[in-house]
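K.L.:
With the input below, show me the fold.
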Amino acid sequence: MTGIKRRTVIAGLGVLAAAPFAPAIAQKRYDDGASDSEIKIGNIMPYSGNASAYGNIGRTHEAVAKMVNEAGGINGRKINFITYDDGYSPPKAVEMVRKLVEEDKVLLVFNPLGTPSNTAIQRYLNTRKVPQLFVATGASKWGNPRQFPWTIGWQPDYVTEGAIYAKHILATKPDAKIGVLMQNDDYGKDYFNGFKQGLGTANERKIVQLSTYEVTDPTVDSQMIQLKNSGADVFFNITTPKFAAQAIRKAAEIAWKPVHYLNNVSSSFGTVFGPAGIPASQDIVTALYRKDINDPQWRGAADVTAFLAFMAKYMPNANLKDDVHNYGYCCSHTLLQTLRQAGDNLTRENVMKEAANLKNFEAPLLLPGIKINTSPTDFYPIQAVRLARVKGESFELFGEVLSNESV
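P.N.:
Have a look, this model is predicted:
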């Protein structure tokens, strides 16, 4: 799919999740990518390469597009969604984003995926004053409105999540010997830095082995053997889905059974636990902020029912155990709320203003007690999680809702 433009004209995103919005009468204002009839939204995703499992996020955005195309529009406007493959390659990300801005003339770039890719495009988009909206990465750098006022995060940041795991380890296994597997890039380092902050300087010595891998590596088998041989009895697994599945499977093969913590970005039954083997995945601990739609406790919840109906109609062949569909659906509705609030003032400046003015927004599929809030000085929309462990083919939640103030 590399280099191939994919377009979907859609209307009325988010109709299932929100009542019709009637903007106040005001003078209409537009920048590139907006008009009386259309809003152009740009996106990049790794539809190919070692991170291609995340491509289903973009496909879900497109499926949402098809759904809302039948619903009538956001404030009467259709959305023209344009997505390109960047292969999880920063140079390709820059190329594709420049194409979106300079040739396609999109109003904004929505949910571009990956810390390396977003890092590569951040300065360009901020220089051009194009919103880099709700990026698909939890790196802490996306919440810096003073330096990068056109970039805003979405999911819980990696530093906070890493710190939460560290605090839990200290509370439940104070004599832990910790092994860490880390993707060797900004994404991995952000998680690891948060983890070390959570441990505190005095406890960093509990880390007996740090093993890294490159996203271009074929496997992490040798790193897993190294980690087992270190004597570690706690494992913090900072990996993207392909490598997360490999690590879980290899741990089972070599009979290494540490207390296993896995970063949220790989907490998928469809792309990680299933391929790794459900038996090998039992009791892995992760942090969740969205509902597992396969968990019986959410059966009958209105947002889950709506999501399942959406999937059945618009993505009937998709794997419901692949959590990235859930992610894409939830994030799309955050964009929709922002556009509804923007009304007829569809300038890039006003879109950013509204993205930074979300108040207790309950996007579909968020866990109870977790809401989206932003302000001109707070560019971290979601700052709360709950810990959960793999039990059978779903998650068992435990503990209270934990926020950035908790760590």
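K.L.:
going forward, measure contacts between C-alpha atoms and count neighbours the same way
P.N.:
Will do.
K.L.:
And Gly283, how far from Lys391?
P.N.:
Actually, residue 283 is Asp rather than Gly. 6 Å (Cα to Cα, to the nearest Å).
K.L.:
one more to put side by side:
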Amino acid sequence: MKAVFSLTVTAACLTATLANAGPQYGPGVSDTEIKLGQTMAYSGNASAVGIPTAGGTQALLRKVNESGGINGRRITLISLDDGLSPPKTVEQTRRLVESDEVLAIAGSLGSAPNAAIQKYLNLKKVPQIFIMSGSSRFLQPKEFPWTMPFTLSAERVGEAYGRYIREARPNAKVAIVYQNDEYGREGRSGIRKGLGPEVDKFVVAERAYEVNDPTVDSQIVSLKASSADVLFHVSISKFAAQGLRKVHELGWQPLQFIDVPAASIAVTFKPVGLDRTVGVMSGTYFKDLQDPTWQNDPAVKEYLATLKTYAPDIDPYDPNAAFGYSVGEAIVAVLRQCGDDLTRENLMRQATNLKKVPLSLLLPGITLNTTGQDYAPIKQIRLMRFNGTGWDAVGELMDLP
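P.N.:
Below you'll find the predicted structure:
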């Protein structure tokens, strides 16, 4: 750890000296700068997610810096390309920690890349905060006290969906199509958990797909043959759109759920056809920027203006950009809460002690809240149903266990 002052004191004046001590600085921090690190998919198949996500975060930080930064300190986010490849993530993260000497790793993308650096960062006692992944592996504060996520875990979201069906349609026949990776398997597990002890009575068919599969058409055809009347898509936008399109082509009419990562009018529904997706359900904790409900929302207007000014090449209606912007706001909130104690230890202490912190694009009533025992910043979700132009709320906000 760096120190910007040294003390030579006698025992008699130790207490008074410590009381008047100046700012406490960790690596990457000075009177004028706070240096953070991040890995992001700027290349490869995931670049369509990584580029707008990083653009949203950087736009927010540029705006904050132009307004004076954090107590006069400029935030420098060194964001390096890993192509969503874990070996590259390890290489780039070591560079950020050991060569660039960043204060923390903040807002890195992906389950497998973050898992690859989790032990290393915890051994080094480097904060790994606001991970962009729905994996529950990043919610183990006893084993990994320097790691915390940003998003709701796929398992918690799936459990909310399953619980809704168990209560609203006790005689449902459920089919699940899911991505065959950590994200998809956890979402599937959550749905099954939410359906309760009689899960095998509900679930009549399940099919997995690989992220490099060209389509999910064969899986949807197979699931239709099960005569299910509820279909869960535990899928990212590309495959959710394919699945919704195939269901329509087959003339199948189950109640369909798409997962939070795919709950976008712009990215998922428009390619399928808005009229073909009426009645599809999902859950969210964010405002959908294409929903007319938020057309005159001041926070949304500010977000759109910020992206236009500081990231003009990024589509502000891409939900990944909005997500990255929100991560940027969360980073800023923690840094402000740190005050002049900008050490790694205090950064982690403040990140795990958030109380009702608002973010511009979270739904009304949802704020960030963390404790030393529960690192999950977001603990609520709202179920919703697409009406052809926007989302209608279904029930009240749901608290997630």
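K.L.:
Report the TM-score for the pair.
P.N.:
TM-score for the superposed chains, counting by TM-score structural alignment, normalised by the length of structure 2: 0.90, backed by 382 aligned residues with a Cα RMSD of 1.9 Å.
K.L.:
thinking again about what came up before, can you pull the residues that touch both of Asp283 and Lys391 of structure 1?
P.N.:
Contact criterion Cα atoms under 8 Å, 6 or more residues apart in numbering; residues shared by Asp283 of structure 1 and Lys391: none found.
K.L.:
Quick test: name the residue nearest the centre of structure 2.
P.N.:
Thr151 (3.3 Å; Cα atoms, centre = their mean).
K.L.:
Pull the contacting residues for the residue lying closest to that residue once chain neighbours are set aside.
P.N.:
Of all residues not flanking Thr151 of structure 2 in the chain, Gly134 sits nearest, at 5.7 Å (Cα to Cα, 6 or more residues apart in numbering). Gly134 of structure 2 sits next to 111, 149, 151-155, 183 when contact means Cα under 8 Å, 6+ apart.
K.L.:
Would you mind giving the secondary structure of the residue nearest to the centre of structure 2?
P.N.:
Under the three-state scheme (DSSP: H, G, I helix; E, B strand; the rest coil), Thr151 of structure 2 adopts coil.
K.L.:
what do we get in structure 1 for it?
P.N.:
Matched to structure 1 by TM-score structural alignment, Thr151 of structure 2 sits across from Gln155.
K.L.:
Gln290 of structure 2 now?
P.N.:
Using TM-score structural alignment, Gln290 of structure 2 sits opposite Asn294 in structure 1.
K.L.:
Could you do Ala266 of structure 2 as well?
P.N.:
Aligned by TM-score structural alignment, Ala266 of structure 2 pairs with Gly270 of structure 1.
K.L.:
and its match, which of the three is it?
P.N.:
Per three-state DSSP, Gly270 of structure 1 ends up helix.
K.L.:
Report the aligned residue range of structure 1 for stretch 331-340 of structure 2.
P.N.:
Against structure 1, stretch 331-340 of structure 2 falls on residues 335-344 (TM-score structural alignment).
K.L.:
what number of residues lie near Pro174 of structure 1?
P.N.:
For Pro174 of structure 1, the count of nearby residues is 12 (other Cα atoms under 10 Å).
K.L.:
surely Gln155 of structure 1 meets Ala384?
P.N.:
No: in this structure Gln155 of structure 1 lies outside contact range of Ala384 using Cα atoms under 8 Å: 9.2 Å.
K.L.:
Return the closest of the contacts of Gly134 of structure 2 with respect to Arg166 of structure 2.
P.N.:
Lowest distance from Arg166 of structure 2 to the contacts of Gly134 of structure 2 (Cα to Cα) belongs to Glu155, with 16.2 Å.
K.L.:
can you give me the helices for the stretch 1-150 of structure 2?
P.N.:
All helices of the stretch 1-150 of structure 2, identified by DSSP state H, counting those that start in this stretch, fall at 14-19, 47-66, 86-94, 111-124.
K.L.:
Next: the stretch 301-401 of structure 2.
P.N.:
319-338, 344-351.
K.L.:
Just send those back as CSV, with distance to Gln295 of structure 2 and mean neighbour count too.
P.N.:
Shown next, in CSV, are the helices of the stretch 301-401 of structure 2 (distance: least, Cα to Cα, whole Å; neighbours: other Cα atoms under 10 Å):
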stretch, distance to Gln295 of structure 2, mean neighbour count
helix 319-338, 15, 23
helix 344-351, 32, 21
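K.L.:
Make JSON lines out of the ones you listed and add distance to Arg188 of structure 2.
P.N.:
Shown next, in JSON lines, are these (distance: least, Cα to Cα, whole Å):
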{"stretch": "helix 319-338", "distance to Arg188 of structure 2": "23"}
{"stretch": "helix 344-351", "distance to Arg188 of structure 2": "29"}
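K.L.:
Tell me which of these lies nearest to Thr53 of structure 2.
P.N.:
From those, taking Cα to Cα, the stretch that ends up closest is helix 319-338, at 4.4 Å.
K.L.:
That closest one against structure 1, how far on average?
P.N.:
With mean Cα distance after the TM-score superposition for structure 1, helix 319-338 of structure 2 departs from structure 1 by a mean of 1.2 Å once superposed.
K.L.:
closest to Ser226 of structure 2 out of the helices of the stretch 1-150 of structure 2?
P.N.:
helix 111-124 (31.8 Å).
K.L.:
Mind reading off the mean deviation between that closest one and structure 1?
P.N.:
Counting by mean Cα distance after the TM-score superposition for structure 1, helix 111-124 of structure 2 comes out at 1.5 Å.
K.L.:
Quick check: the alignment partner in structure 1 of Gly251 of structure 2 vs Lys40 of structure 1, distance?
P.N.:
Taking TM-score structural alignment, the alignment pairs Gly251 of structure 2 with Ala255 from structure 1. Per Cα to Cα, Ala255 of structure 1 is found 51 Å from Lys40 of structure 1.
K.L.:
Likewise for Asp104 of structure 1?
P.N.:
Counting by Cα to Cα - Asp104 of structure 1 and Lys40 of structure 1 are separated by 8 Å.
K.L.:
Now do the contacts for the closest residue to Ile370 of structure 1 other than its chain neighbours.
P.N.:
Distances taken as Cα to Cα, 6+ apart place Ala384 nearest to Ile370 of structure 1, at 6.2 Å, with adjacent residues excluded. Applying Cα under 8 Å, 6+ apart, we find Ala384 of structure 1 in contact with 156, 289, 370, 401-404.
K.L.:
So Gly279 of structure 2, which state does it fall into?
P.N.:
Following three-state DSSP, the label given to Gly279 of structure 2 is coil.
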